[in-house]
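Engineer: What follows is a predicted structure for the sequence shown.
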Amino acid sequence: MPPSDPDSDDALQDPALLRRLLRAKDRMDACSHEDWPVKRLAEVSGVSEAHFARSFKRAFGIPPHRYLLTRRIEQAVTLLRDTDLAITDIAFVTGWESLGTFGRIFRDITGHSPGAMRVQSRASIASLDCVPACVLKAAQRPDLTIAVLEKRRRDATGTVRPSSTKEVT
């Protein structure tokens, strides 16, 4: 019997690998404000960096860095809506080292500045009181199926063509 390719789709059916990937994902969820380079995530998962990055993307549909961005933006939107913290404080609490970077990436992902998002989310909160928080979070989850820089490039040129001829799935 030939040895199986560790990067094949069958490898993702391995319960041990899935548990390891979920362990890293859970750590990112619990501490999204911390730095999570692939090396640290691979150590948490007990696999090599390259294997972790490929397996995570195949299992969850997005690379680990984009997943972390999604969590940080979700948390920032919640804090903007539910607290009176200053936007600067929210940036640092959610793991950003620079207010400028936070604002730029937040706008790139959500289409709104943090201040505009605060006004918008508070204006619509009364109509969402009866929606469970988990459903609300899922509905408001940022779409990061493409890289932030690619999204920014497409918005600037008004095109939806990929940056290369090969479509990344």
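Structural biologist: Looks like it arrived, so ask away.

Engineer: For the rest of this, base every contact and every neighbour count on C-alpha atoms.
Structural biologist: Fine.

Engineer: Need the residues that contact the lengthiest helix in the chain.
Structural biologist: When the chain is parsed with DSSP state H, its longest helix is helix 64-82. Identification of contacts with helix 64-82 by CA atoms under 8 Å, 6 or more residues apart in numbering yields 28-29, 32-33, 36-38, 53, 56-57, 85, 87, 90-91, 94-95, 106, 114, 117-118, 121-122, 137, 140-144, 147.

Engineer: another one to put next to it:
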Amino acid sequence: MLRARDTMDRDYAKPLDVPALARVAHVSAPHFARTFRATFGETPHRYLQRRRVERAMFLLRAGDRSVTDICLEVGFTSLGTFSRTFRDIVGESPTAYRRRGPLAGVPTCFAMAWMRPRS
């Protein structure tokens, strides 16, 4: 399971599916999905989405690239899906998140821990 999670952390922008991740973990796809959820508390798909949104949050704060460019860079293929998933995880749209900006006067390590998306 750790090998598959590490693959998702490293290759989050690539198209990954449960059968491919199950091969990395050397188990069947159904067993992988059940065990991953039992081990990490969320489905492999949701974990991968959260990792992509975390990276998008950094890119939205770090520069002035378009939301569409960021969406494609982190591995989403549809701006609509990206925006909906971002809103579900973060609680606001990517544009609103960018507009709000970083937390002023708060050390970066605390801000990152506080703002980290949770399932």
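Structural biologist: Received the coordinates, thanks. Just so we're clear, the structure is a prediction, and the values are computed from it rather than from any experiment.

Engineer: picking up where we left off before, so among the contacts of helix 64-82 of structure 1, which ones count as buried?
Structural biologist: Buried members of the contacts of helix 64-82 of structure 1, counted by 16 or more other CA atoms under 10 Å: 28, 32-33, 36, 38, 53, 56-57, 87, 90-91, 94-95, 106, 114, 117-118, 121, 142, 144.

Engineer: Show the residue spans covered by the helices in structure 1.
Structural biologist: 15-30, 38-45, 49-60, 64-82, 87-93, 99-110, 114-123, 133-139, 148-157.

Engineer: Mean neighbour count, these: which tops it?
Structural biologist: helix 64-82 (a mean of 20; mean count of other CA atoms under 10 Å).

Engineer: quick one: it to structure 2 mean distance?
Structural biologist: Here helix 64-82 of structure 1, set against structure 2 after superposition, deviates by a mean of 0.6 Å using mean CA distance after the TM-score superposition for structure 1.

Engineer: Show where that helix falls in structure 2, residue numbers please.
Structural biologist: The aligned range for helix 64-82 of structure 1 in structure 2 is 44-62, by TM-score structural alignment.

Engineer: Contact partners for residue 95 of structure 1?
Structural biologist: Residues near residue 95 of structure 1 by CA under 8 Å, 6+ apart: 32, 33, 34, 35, 72.

Engineer: From residue 56 of structure 2, how far out is the aligned partner of it in structure 2?
Structural biologist: In structure 2, the residue paired with residue 95 of structure 1 is residue 75, using TM-score structural alignment. Residue 75 of structure 2 is 10 Å from residue 56 of structure 2, where distance means CA to CA, to the nearest Å.
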